[in-house]
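Colleague: Okay, predicted coordinates and the sequence, questions at the end:
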Amino acid sequence: MFTLIFLLLVIELPFSGSRTEKPLCFPQSSPCVSQDGDLIIGGFFSLYSVEVSSFTGSEHPHKACHASQWIYKNYQQVLALKFSVEEINNNPSLLPNITLGYHIYNAYHSDARTMESSLMWLSGSSHIIPNYSCSGQDKSVAIIGGATYSLSVQMGTLLELYRFPQISYGPFDPILNDRVKFPSLYQMAPMDSFLHVGIVRLLLHFGWNWVGLIAPDDMSGETFFWDMQTEMSRNNACVAFTEKIPVSERRHAESHVAFMPRILQSSATVIVIHGDSDTLMILRHSQNPAFILFKVWIVTSHWDITVRPHNLVAYSFHGALIFSHQTKEIPGFKHFLRTINPTKYPDDTFLKNFWNSVFLCTGDLTAVEEEKCSPNTSLESLPLHHFDMTMSDLSYTIYNAVYAVAWALHEMSLIRSEIGFIGNEESHVVPQFWQLHSFLRNIQFNNSAGYQVILDEQRNSVGEYDILNYQACPNDPEVLVNVGKFLPQAPFGHDFTICEEAIVWGWIDSKASQAGCSETCGPGFRKLSQEGQPVCCFDCVQCPEGEISDHRDMDYCVKCPEDKFPNGMRDGCLTKEVTFLNIKEPLGFTLACTALFFSLLTALILGIFVKYQETPIVKANNRNLSYVLLISLCFCFLCSLLFLGCPSSVTCLLRQTIFAVVFTVAVSSILAKTITVVLAFKATRPGSRIRNWVRPRVSNSIVLICSLIQVTFCSIWLGTSPPFPDTDMNSEPGYIIIKCNEGSVIAFYCVLGYMGFLALGSFVVAFLARNLPDTYNETKFITFSMLVFCSVWLSFLPTYQSTKGKAMVAVEVFSILSSSVGLLGCIFIPKCYVILLRSERNTQESLKKSSSNLHIAPCL
């Protein structure tokens, strides 16, 4: 009763007044081709389409309908079923003594028409008689159909009432895998669980991050949008727009008015199309070639990009990339296609109609047209948009589906034979179709290509894809070139491959297609997100100093390794040059020459003092201290040479300690000289006990004690945290500076502080004794020398701290030389002037005369 009511609704539906705004157009008779056999398999394929013009509701629906049109390429699906049935019938080891036949119907993308065809199949007659099967129809065992989700549901709703097995060859849909809702429906196609991952991998490979998405307005489209948006978001790519295409097989003149302008006006030049050839029927006729030439298309597996009118619109898809299910080449199928013609199957009027339509064999023909219409003409001569000699993934699935039914029947017949089934011959040959379910659920076999086929929904295989490039130049035949693969279950790095050299781009190449929400940020720049905009909308800002970006569209700039530094463009790292204060470079050479010159000058002055050692001016103020001071100054100049050249462990240990000790000796000598002058003046007073302190050993003891204290400091320094060779990576860009690390900074400044303390003491004593009456009183000169000395080293401290790298070493060398020159010039140059140029003042008579006038005797 339910079936009868359902049928009456279906029959009245096309002419119901409530549905007049969307008329359904049916041809006068349903196309059907059949081959008889012991068992019959039904096939529902989309072979015809119907065009509908504008319909106002006032005219009869049939008057708004155009004639049915062949979808030529889908005829390969019929041939795949025919080939598999013939192959099975010729195989003595599979279903022996049983022949398979088939009934093929056109599957319109229409609820009412699909229901009508299904009822015709169940009734076995062009007259629909619910719950009644015409003679011979009880041989039917299964239906192969459901190119789309909606067709599978429409057929399954009716077939499930009779538990009739339906094997869907269309795209895998998780909803159809529900055993509660669809217990009699089986899906042959592999799962597209990772298709969106492969598409995003392709987008990332070419740097496409501003992409439009097109899908049918149904559940599969919603799922695709969700998966793509999630995966793209994870990989910092953005969806420029999403467009839902109305699901219809009919072509309305105004059908593309709503969505095509939005697609054309989008700034996205890369567009992904998901769907199948039936649900995207409208898109076949909706392209405006004047605009779409400048788009890059990525097409998923089930929308045959070549199924459309062959005109200028065809070339708008030139260069498209297609994710196509991998299929194994079935042995003998191409040969079968080459031999197909109406002569081989004279009783097949369906084939004859197809042949006449595809080769335009109607009316008066020219000689060339007659040759095309010859029965010996091969399908191989047809262009790609009419027929493809390579087995499509749908045909491959149909081939496997027929074999799945055959193997299920074969196992059923074996079991029936083993249990000694008792019954008439008819019952033995024709099993009941509902008995096939238990065998289909667990079917597993290897097809003729050696590929394992599993129909169990729990073990359904995951789709693997070839990436094809559609090349449709106006003067060349259409071709699909394999340019890559996506194997989801392969190890990372081997799962996605693409050969860019094999790709022929369309009217816009892969680099030009990167225009989107924002321009690409080149190397040397980083992305700065725009507030309130998607992550693909950003500004480009240059990397800060010291950082680089060596790729396009980097989110962050990175620092170079320590041994490298950024180049001027900040898009790469250059190797740093190893450097130090080299004696061969101008600064080092100048400092070295200065040190040698003044050390020689000091040695010359020492020689003068030795030569004139008996003169009063040399003997005054303790000449031994003068010798010690000159020798220490000579070493002060020479010790600066330890700071030049590549630092080593030895030079790092010696440079600061030798400098500290010899400078301490020099400053101690000056301190001893100053104290000697003061003591000598005090000793001239009658009855003074200080006279006993005015002896050479006292001054020598001062020098020795002060120097030993500095030696103690240096020994502690070397014993606890000695200086060592080190590298400075950051002081000078582009250079690795080899320097001496002072080890203990506290010890270093203690040594300098002790020298400063001695120098300050010498300055204070000399300043207080500067006006003592004495012919050869050198405290004035010592005051000036210590003023220079203290000024130099007080300036040294902040300058040393503020400089880096080689400049720090140069500052210390300059301080050593300048302070030493200050001591040498202020103390000894005036004496040399008297010795060499004013010798009359360097006599005993002159000394006595001055002494008698001043009542002061010189200290010898």
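Modeller: Alright, I've got the coordinates.

Colleague: Please count neighbours and contacts with C-alpha atoms only from this point.
Modeller: Noted.

Colleague: which residues touch the nearest residue to Asn209 once chain neighbours are set aside?
Modeller: Among residues not flanking Asn209 along the chain, Ala237 sits closest, at 4.3 Å (C-alpha to C-alpha, 6 or more residues apart in numbering). The contact partners of Ala237, by C-alpha atoms under 8 Å, 6 or more residues apart in numbering, come to Trp208, Asn209, Trp210, Val211, Val535, Cys536.

Colleague: for Leu654, same thing?
Modeller: With contacts defined as C-alpha under 8 Å, 6+ apart, the neighbours of Leu654 are Leu642.

Colleague: Second structure for comparison follows:
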Amino acid sequence: MASTQRWPEWGWALLQLLLIASFSQAEELVCRQTEDPENPQLSKDGDIILGGIFSFHSSWKNRQDSYKYKPLLNFREFQCAQAMIFAIEEINNSTDLLPGISLGYKMYDTCGSVARSVRAALALANGNEAVSAPSEEQCTKPAQVQAIIGETSSSPCMAIATVIGPFYIPVISHFATCACLSDKTKYPSFLRTIPSDYYQSRALAQLVKHFGWTWVGAIRTNDDYGNNGMATFTETAQQLGICLEYSVSFFRTDPPDKIRKIIDIIKASNSKVIVAFLSYLDMDVLIHGLSKHKLTGYQWVGSESWIFDSQTAETDRHHILDGAIGLSMPKAHVSGMREFILNVKPLNSSGHEIFTELWETLFSCKFKQSESSTGNERECTGHEDLTGEKNGFTDMSLMPIFNNVYKAVYAVAHALHSILGCNQTCQYKVWVFILTNMILLQILQHIKTINFKTKEGDEVYFNKNGDPAAKYEIINWQPTENGIVDFVTVGLYEASLPADKQLKLQNNSLVWAQNSKQVPVSVCSEKCPPGTRKVLQKGKPVCCYDCIRCAEGEISNTTDSITCVRCQPEFWSNERRDACVKKEAEFLSYEEIMGVLLIAASLFGTFMTVGVAVIFFRHRKSPIVRANNSELSFLLLFSLTLCFLCSLTFIGRPSDWSCMLRHTAFGITFVLCISCVLGKTMVVLMAFRATLPGSNVMKWFGPVQQRLSVLAFTLIQVVICILWLSISPPFPFKNFKQFKDKIILECALGSALGFWAVLGYIGLLAILCFILAFLARKLPDNFNEAKFITFSMLIFCAVWITFIPAYVSSPGKFSVAVEIFAILASSFGLLICTFIPKCYIILLKPEKNTKKNMMGKAMPKSL
């Protein structure tokens, strides 16, 4: 879209002129006009002549080479010409600027044709006079004008600047906005008093973005103005995340089928916003086609070419453009200009034929001498009053454009004033400089460096690209009760400000399509709310997407997020996936039911053990207590009490001391417990073995030896625990992996070898005790504890064998509960199997608690 695909119209014009020049040189080397000379429509003599190129006629009713039919008069262009004349007359009457020098003008009508624009430019540069000269004389006549004001459109300006560039004649346009004209390598002599479309296109993209429109259509004029402007808009729109559903172009001379296809595209689209980068002439053609189909309800965004044009508003009789918004040049006022533009009678006295046509068009009458007069129309007197007339000519809404013409003329005048160093000798100096070819280059260089203020206070200067400062008003079309459109200024865009301050809008005063107060919505896909991310739809632009909910543990807290962000390890996504919340810390606490039940079981076991100890202590002299090695029994009850209590260290939030205490206390107390049981088992087994003749084995299993054995077995576990705590002790650990939405507070083992060494040692003693008890199971029942010890060890081993898979597979706090359950179950097993039968006899069967009953027939004599 950067440029039109067809051969530029001005390119054909240049080719035509080159062919004419080649044929002319083939015949004779004489400056001779090969066609009818181009004559200016408006002219006035002066010491220095300024050229003007305007499209007084925009199109023809029937365009033929004979121009038999009169073309349509363009009021806007005629007003621009009047503005140029006003500025020249004001300078001529000034005593401060170019005193003693009169400025003249020659203005040509191009009829909207690029080819005629080139011919007019060449006529201004070389003159139209026929020169009869010898063949050896070259055409070296100085240029006729010192600067050219115009043209209005970009494509003609490109052609003019290309042709005139080698002559260094300044070309200053008041309305050509194509950014391509800022290229000084191609157009070194071109300047303008209107900002480049580079800024306007970017401003339009920011305006569209401001209202959240990401899915828009685009229509452009198929020339350099529209193609280059839309290319910049598209590039900026893509950077801002705006997509074009369609982008079409046309030219006002295209056949009606082209307009019909564009209308069909608009109907088939689902975007509600249309960006129109069109000239006002093309907009009039498009409005005519849209009116036939009554395509209302679309929000139009327009370029400065048509957005503040009252004639375009009058053409829109079906209110298709109501609520349109766009950029326009800032409002301007030049004192005296309005009255001068409307006062066209002096043109009649100057003998300009265009006055007749203008007057007949304004008052719908005919002069007697008019060739087109049919006799049925009212006769013009030339004294009709314009005061009460309301038409395109009396409308001064385009004063900013006229002001641009005014500033262009003054820029040339200031440059001439600077070159000539005007004082009393100014009039003399002009004749010296006008005869040299260097004057044009000097004027161009001085124009580029001028900086002055008009009488209204407007600052005029050009940057290195020949462009003025970019400043726009934002215009909103607001229909009034009488059906007339009111162009309301609702904001301002100033390119020289920082990016975040360039666009200023008054949203509360805006009116939208169909007189709505609500901002229209034009998106391909609705905005993705927080908690979701955008996923592009296959084969569609980036503005078309689906909204996918963020995965667990990920969030998006902004609208239209393209990614979801994973929460920090200690946080998790909430239900809406739009915020990270702190994970729940899970551990076996004292407050929850499971913790309370385990505490109750632990305390119950403790009290039960203490109760048994009390019973044994009160009946310590009874045969059953004495017969079962009371000293080891009390030590066993003490160790069981510690086993029940050590389970409490597993409950509650893990800390450094609790993590180190829980496993070491558990390991040492259980070894102490099993050592006591092992001692009792060995005593029982050895006691019956000692009954054999000549056996003195019991001397190795007396009370001292029993105490030492228990101490030795326990010290081994103590050493293991000390090494474990010294090398790599257990520590509090936050487990983020086991549960996604929870933090498991647990005790890391530190050294796994130390943990399994503690458990392995306990298991080794338990197996040894089980084996010994199993060997003594058939000894006499009255004295023998071996059966109960076997049962208790069987329970102990079964509990801890099943503990390992249960512990590994249990999640979170349940693994701690499994470990506590194993401790309590094995402790209860030892307590019940070892002491409950004795308590039963002591309390409920005292008749059996006698020495005779305990001795029985199988009692070893050594006892």
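Modeller: Alright, I've got the coordinates. Fair warning: this is a prediction, and the values are worked out from it, not measured in the lab.

Colleague: picking that back up, ok, the contacts of Ala237 of the first structure vs Met188 of the first structure, which is closest?
Modeller: The nearest member of the contacts of Ala237 of the first structure to Met188 of the first structure, counting by C-alpha to C-alpha, is Val211 at 31.3 Å.

Colleague: Out of the contacts of Ala237 of the first structure, name the ones that lie in helices.
Modeller: Counting by DSSP state H, none of the members of those fall within helices.

Colleague: Pipe those residues into CSV and attach distance to Leu280 of the first structure and neighbour count per row.
Modeller: Converted to CSV, these look like this (distance: C-alpha to C-alpha, whole Å; neighbours: other C-alpha atoms under 10 Å):
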residue, distance to Leu280 of the first structure, neighbour count
Trp208, 24, 21
Asn209, 25, 26
Trp210, 23, 26
Val211, 19, 24
Val535, 31, 18
Cys536, 29, 23
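
Colleague: which of these lies closest to Gly743 of the first structure?
Modeller: Of all the contacts of Ala237 of the first structure, the one with the least separation from Gly743 of the first structure (C-alpha to C-alpha) is Val535, at 50.0 Å.

Colleague: Surely the closest one touches Cys238?
Modeller: Yes. Taking contact to mean C-alpha atoms under 8 Å, the distance of 7.1 Å between Val535 of the first structure and Cys238 places them in contact.

Colleague: about what we covered before: nearest to Gln801 of the first structure, of the contacts of Ala237 of the first structure?
Modeller: The nearest member of those to Gln801 of the first structure, counting by C-alpha to C-alpha, is Val535 at 45.8 Å.

Colleague: Now do the contacts for that closest one.
Modeller: Here Val535 of the first structure is in contact with Asn236, Ala237, Cys238, Ser529 (C-alpha under 8 Å, 6+ apart).

Colleague: Of those residues, keep whichever come out buried.
Modeller: When neighbours are counted using 16 or more other C-alpha atoms under 10 Å, those contain these buried positions: Ala237, Cys238.

Colleague: Adding distance to Gln656 of the first structure and secondary structure, write the contacts of Val535 of the first structure out as TSV.
Modeller: Supplementary listing: the contacts of Val535 of the first structure in TSV, determined by distance: C-alpha to C-alpha, whole Å; DSSP: H, G, I helix; E, B strand; the rest coil:
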residue	distance to Gln656 of the first structure	secondary structure
Asn236	57	coil
Ala237	60	coil
Cys238	63	strand
Ser529	54	strand
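
Colleague: In CSV: the contacts of Val535 of the first structure, plus distance to Arg262 of the first structure.
Modeller: Written out in CSV, the entries for the contacts of Val535 of the first structure read as follows (distance: C-alpha to C-alpha, whole Å):
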residue, distance to Arg262 of the first structure
Asn236, 24
Ala237, 20
Cys238, 17
Ser529, 26
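
Colleague: what about the residue lying closest to Phe486 of the first structure once chain neighbours are set aside, neighbour count?
Modeller: Setting aside the residues directly before and after it, Phe486 of the first structure is nearest to Phe496 in space (C-alpha to C-alpha, 6+ apart), at 4.6 Å. Residues contacting Phe496 of the first structure under the criterion other C-alpha atoms under 10 Å number 20.

Colleague: quick one: Phe496 of the first structure from Phe225 of the first structure, how far?
Modeller: 22 Å (C-alpha to C-alpha, to the nearest Å).

Colleague: same deal with Gly332 of the first structure?
Modeller: Distance check for Gly332 of the first structure against Phe225 of the first structure: by C-alpha to C-alpha, it reads 40 Å.

Colleague: Who has more neighbours out of those two?
Modeller: Between Gly332 of the first structure and Phe225, counted using other C-alpha under 10 Å, Phe225 has the larger neighbour count: 20 against 11.
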